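Colleague: sequence plus predicted model, see below.
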Amino acid sequence: MEAPPEPELRIRLQGFTRPELYSVLGAAAGSLGLDWLLYERLLPFSGALGFLLCWYLLFLVLYFGVGRLQWDGRVVREKMVSALAWSSGLLVVGLIADQIGYVAARGLHAAVHLNFLTQSMEHTAALSPITSGGALNAIAGSLEQLGLATLFAVPLGIAAAVFMSEVGGRFARPVRTLVEAMTALPSIVAGLFILGVVILTLGAEKSGFAASLALTVMMMPIVTRAAEVVVRLVPGTLREASYALGGSQWRTVWNVVLPTARPGLVTAVVLGMARGVGETSPVLLTSGFTARMNLDPLKDHQVSLPLYIWNYVKQPYPDMVARAFAAALTLMVLVLVLFVTARLLGRRGPGR
């Protein structure tokens, strides 16, 4: 009489069972104790970074050993990959939380004062109290420069993406090569280009408009690459249906392709804006620095938040450094608002 076949072992792809949770916690606790024993009693090791790295490696080894005692090799491999994926995600989240927490701890006591959002630094000296002066001029300058750069970069970037994906031809490859080369362009080179061509050659003065041109050079290839990818993802059957109904190529692109790809295009625009809003060196070379409010981007120097941070964080006065960190916190909030806005706009369906 043949023995009955063993029941098939199913792998649970989502969630944790109680034995799996106990295995993870036991491996984490055991590796922590072993790591402490190595660092404090046996080996001449020191340093928090090395301690954490050694703990992580010991955790993987112990988790693998505990898994081999319970599951077969296939399940153990799946659990190890899950552990690596989870730990990588937690590491990224931890690094972001550490950066936000450090900036908030250094600058929150300056940002909570109303004058920080309602005053400029025109009448504030280096030793003035934290209740004097603010970053209103830098916030206004960043919004104006970013708005102008977006106005220039988005139409050019989307037009280039449509040309490469919809029109094509023998010029598509050189354009794509140029865009890829511009993607890796150092930001200071973009600032030097605008400084040499617009300011020194054409005689324009340093201003917010010149800074927006430098940001346009940085944003346009980002928008173009991302927009080309999402435009290529539009199903070809939609284009064929439009052509079958008598639509021209232009009307197909305008009424079918772009509305279908709108969520991805919004993401492309936000990626470009996130790249431009934090640039310092192009703005330093093209807009100059000023402590007063300047709402005219076409005339005189205009400061932005990255330039404001760069100028004040290096000063030896605690209140100036606190203002710089408060401006960095404001910049983080501005980027968060951009991403939330993009998510809300991207949720709306085509044609709405």
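Modeller: That came through fine.
Colleague: going forward, measure contacts between C-alpha atoms and count neighbours the same way
Modeller: OK.
Colleague: okay, buried residues for the host helix or strand of L146 please.
Modeller: With secondary structure defined by DSSP states H and E, L146 is part of helix 136-162. Residues 136-142, 144-146, 148-150, 152-154, 156-158, 160-162 are the ones in helix 136-162 that count as buried (16 or more other C-alpha atoms under 10 Å).
Colleague: show me what contacts the spatially closest residue to R275 that is not a sequence neighbour?
Modeller: Among residues not flanking R275 along the chain, M219 sits closest, at 6.5 Å (C-alpha to C-alpha, 6 or more residues apart in numbering). Applying C-alpha atoms under 8 Å, 6 or more residues apart in numbering, we find M219 in contact with 149-150, 153, 272-273, 275-276.
Colleague: this is the other structure I want to compare:
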Amino acid sequence: MAIYDRRRRTNATYLALCYMAAIFGLSWLVVILATLFWQGMQGMSLAVFTQMTPPPGADGGLLNAIVGSLIMTILGVVIGTPLGMLAGTYMAEYGRYTKLTFVVRFINDILLSAPSIIVGLFVYEIMVARMGHFSGIAGAVALAVIVVPVVVRTTEDMLLLVPGPLREAASALGLPRNLVIGKVAYRAARAGLITGVLLAIARVSGETAPLLFTALNNQFFSTNLNAPMSSLPAVIFQFALSPYKEWQQLAWAGALIITFAVLALSIVARVLGAQRTAK
């Protein structure tokens, strides 16, 4: 009995330590979110969504930064999603056991964990330095490079979860392999594929370093992809470091907008993931 009592005491001790660690981590998260919400709501107003970024000491908003972020994020997702889905489809359906798949999977895992500033430097070298100027298209390409590995991993994992008998039944009816993938495998994994895209959007929506090296920033409203373009993360970085109170309030408001956007995307991804699991 003594050994069982000792094991119960040990288990209770480690369980208490786990709870304490969880509470400690969650308490700091609550403090951060509460501070962000309090400071962000003080700078939130209709002008944030209708006016341009102001000069020092003046009132203004974040319209150009929000539009620039939306343009580059959407373009980056449009570029990166098809590439990621095609690569993930090949790895799961055509070359599951080939050496190329193992190499691509290894490189993809490295890209998933690589610092985003490395991606910014890479795109700066191959695009910005050769073009001779910063541009919105370079920022979109940098975001696309970040999107690709997320979509590749999600696509491969979701397609591998599709039961083999579904493919075999479709093939028995005479469907060629491309239609089996498009009509059966994709439909079965649709919720998971959409979840992967949403997670990729959430990942790139707050990236700052790649945009500083590629799109830089622009105080004025611009939709020209061949010129420097404003973005919400870059404006937050610039305004948060400034000594002007108006800029600091706008930085808090911009951070709150990004947080709510990422939270909304994460909730939608969780809901879709729960639906896929239930099915």
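Modeller: Good, I have the coordinates. All figures in this text were calculated on a predicted structure; none of them were measured in a lab.
Colleague: related to what we said a few turns ago, what about the residue nearest to R275 of structure 1, which helix or strand?
Modeller: Counting by DSSP H and E, M219 of structure 1 is found in helix 208-232.
Colleague: pull up the aligned stretch in structure 2 for that helix.
Modeller: Helix 208-232 of structure 1 lines up with residues 136-160 of structure 2 when matched by TM-score structural alignment.
Colleague: and that stretch, how far from the chain's centre?
Modeller: Stretch 136-160 of structure 2 has its C-alpha centroid displaced from the chain centroid by 9 Å (C-alpha atoms, centre = their mean, to the nearest Å).
Colleague: can you give me the helices for the stretch 151-300 of structure 1?
Modeller: Along the stretch 151-300 of structure 1, the stretches classed as helices by DSSP state H, counting those that start in this stretch are 172-183, 187-194, 208-232, 236-244, 249-252, 258-260, 262-277, 281-286.
Colleague: tell me the residues of structure 2 aligned with the fifth one.
Modeller: Equivalent residues of helix 249-252 of structure 1 are located at 177-180 in structure 2, counting by TM-score structural alignment.
Colleague: for that stretch, buried residues please.
Modeller: For stretch 177-180 of structure 2, by 16+ other C-alpha under 10 Å, it's V180.
Colleague: which one of the helices of the stretch 151-300 of structure 1 lies nearest to M332 of structure 1?
Modeller: helix 262-277 (10.0 Å; C-alpha to C-alpha).
Colleague: where does that closest one end up in structure 2?
Modeller: With TM-score structural alignment as the criterion, helix 262-277 of structure 1 aligns to 190-205.
Colleague: which residues are contacting that stretch?
Modeller: Contacts with stretch 190-205 of structure 2, where a contact means C-alpha under 8 Å, 6+ apart, come from 69, 73, 77, 81, 143, 146-147, 150-151, 154-155, 158, 258, 261-262, 265-266, 268-270, 272-273, 275-276.
Colleague: circling back: so which elements touch the helix holding L146 of structure 1?
Modeller: Contacts defined by 3 or more C-alpha pairs under 8 Å, 6 or more residues apart in numbering; DSSP states H and E place helix 136-162 of structure 1 against helix 115-118, helix 208-232, helix 262-277, helix 305-313.
Colleague: against structure 2, what's the mean shift for the second one, could you check?
Modeller: Here the mean offset of helix 208-232 of structure 1 against structure 2 after fitting is 1.2 Å, by mean C-alpha distance after the TM-score superposition for structure 1.
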